[in-house]
Each structure stands twice: as C-alpha cells, then as structure tokens.
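# sequence? don't have it. structure:
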C-alpha cells in the first residue's frame, strides 16, 4: 500500500509555520537593541515624603509605638 499524502503544505502545517514565523518576528522586534531613555524623577519626587502629621502621631500613640521627641 502506498500512502497518499499531499505533497503541498497542509492547513495544519501552514498554521504551525505561520505561528512560528510571527512569534520569531515579534521576539526579534522586542529584543532589538534601541536607545535607552533614563528616567529623571525631578525635584518633587526626590524630596522627603514622610511627614509626621497629627494623625500619624495618633496612630503611633494608639498602637503603642514610642514617639520621637
């Protein structure tokens, strides 16, 4: 008996090949070296953010934390 397999590209193989090619293309674009941009947070974001306000002091007092003097 001879196998009668089509010699062309079947639908399943076409989709498998297309998926592999598209995944490779996306990976190549994502991994391509580009110019890096440094983030500058600016003056406002680099300053001190913690402030010991009245409600913070009340939280420390209620929960038994020692308060700074």
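Alright, I've got the coordinates. This structure is a prediction, so every number in the text was calculated from the model and none was measured.

# make it CA atoms for all contacts and neighbour counts henceforth
Noted.

# Nearest residue to the middle of this protein?
A centroid search over the chain (C-alpha atoms, centre = their mean) returns residue 30, at 12.6 Å, as the residue closest to the centre.

# Got another one to weigh against that:
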C-alpha cells in the first residue's frame, strides 16, 4: 500500500509552528529587562495651566447676548 501522507508542510503543521515561534518571541520580549524605559511626566508650563475662560471678555459677552441668555435671566 502506498502512503498518502504528504512530505511537506500542511496547513495544520504550519499554523502550529507559526504559533510556537510567535509564543517564543512574545516571551523573549516580555522577559527582556533592557527594553524597559522609565516614564517621564509632561510639564505643561505656566501658559497651559492658566485659566483661559474670561467671562468679561467681549467675545464671551457677545455669545451670551446673541444666543438669548439675557432674556432667560430676566424672565
């Protein structure tokens, strides 16, 4: 009887070997301490932390006047 088994890499064995290689690579990356980097905090500075909303600014006053908020406050 002749063997019908192929001499090569079929789909199941290919996926099994690819999964094994990926698992070994992931483990190597997770174990490697030389790849770790300390996190650094971002300092925004004075300009980015100051208050930006100015309620007495002319554009803010025009916005509330245009959208009818004064009528709501009076009534």
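Done, it's in. Every value quoted in this text rests on a predicted model; they were computed, and no experiment measured them.

# For the biggest helix by length in structure 2, which outside residues touch it?
Ranked by residue count under DSSP state H, the longest helix found in structure 2 is helix 11-31. For helix 11-31 of structure 2, the external contacting residues (C-alpha atoms under 8 Å, 6 or more residues apart in numbering) are residue 35.

# For that helix, buried residues please.
For helix 11-31 of structure 2, a neighbour-count test (16 or more other C-alpha atoms under 10 Å) marks nothing as buried.

# And stretch 61-69 of structure 2, by the same measure?
Applying a neighbour-count criterion of 16+ other C-alpha under 10 Å, one finds nothing buried in stretch 61-69 of structure 2.

# Kindly name the residues of structure 1 that line up with that stretch.
Mapping stretch 61-69 of structure 2 onto structure 1 (TM-score structural alignment) gives residues 57-65.

# just to revisit the earlier point, equivalent range in structure 1 for the very next helix or strand once past the longest helix of structure 2?
Per DSSP states H and E, the first helix or strand lying C-terminal to helix 11-31 of structure 2 is helix 45-49. Aligned by TM-score structural alignment, helix 45-49 of structure 2 falls on residues 42-46 of structure 1.

# How far off centre is that stretch?
With C-alpha atoms, centre = their mean, to the nearest Å as the basis, stretch 42-46 of structure 1 stands 24 Å off its chain's centre.
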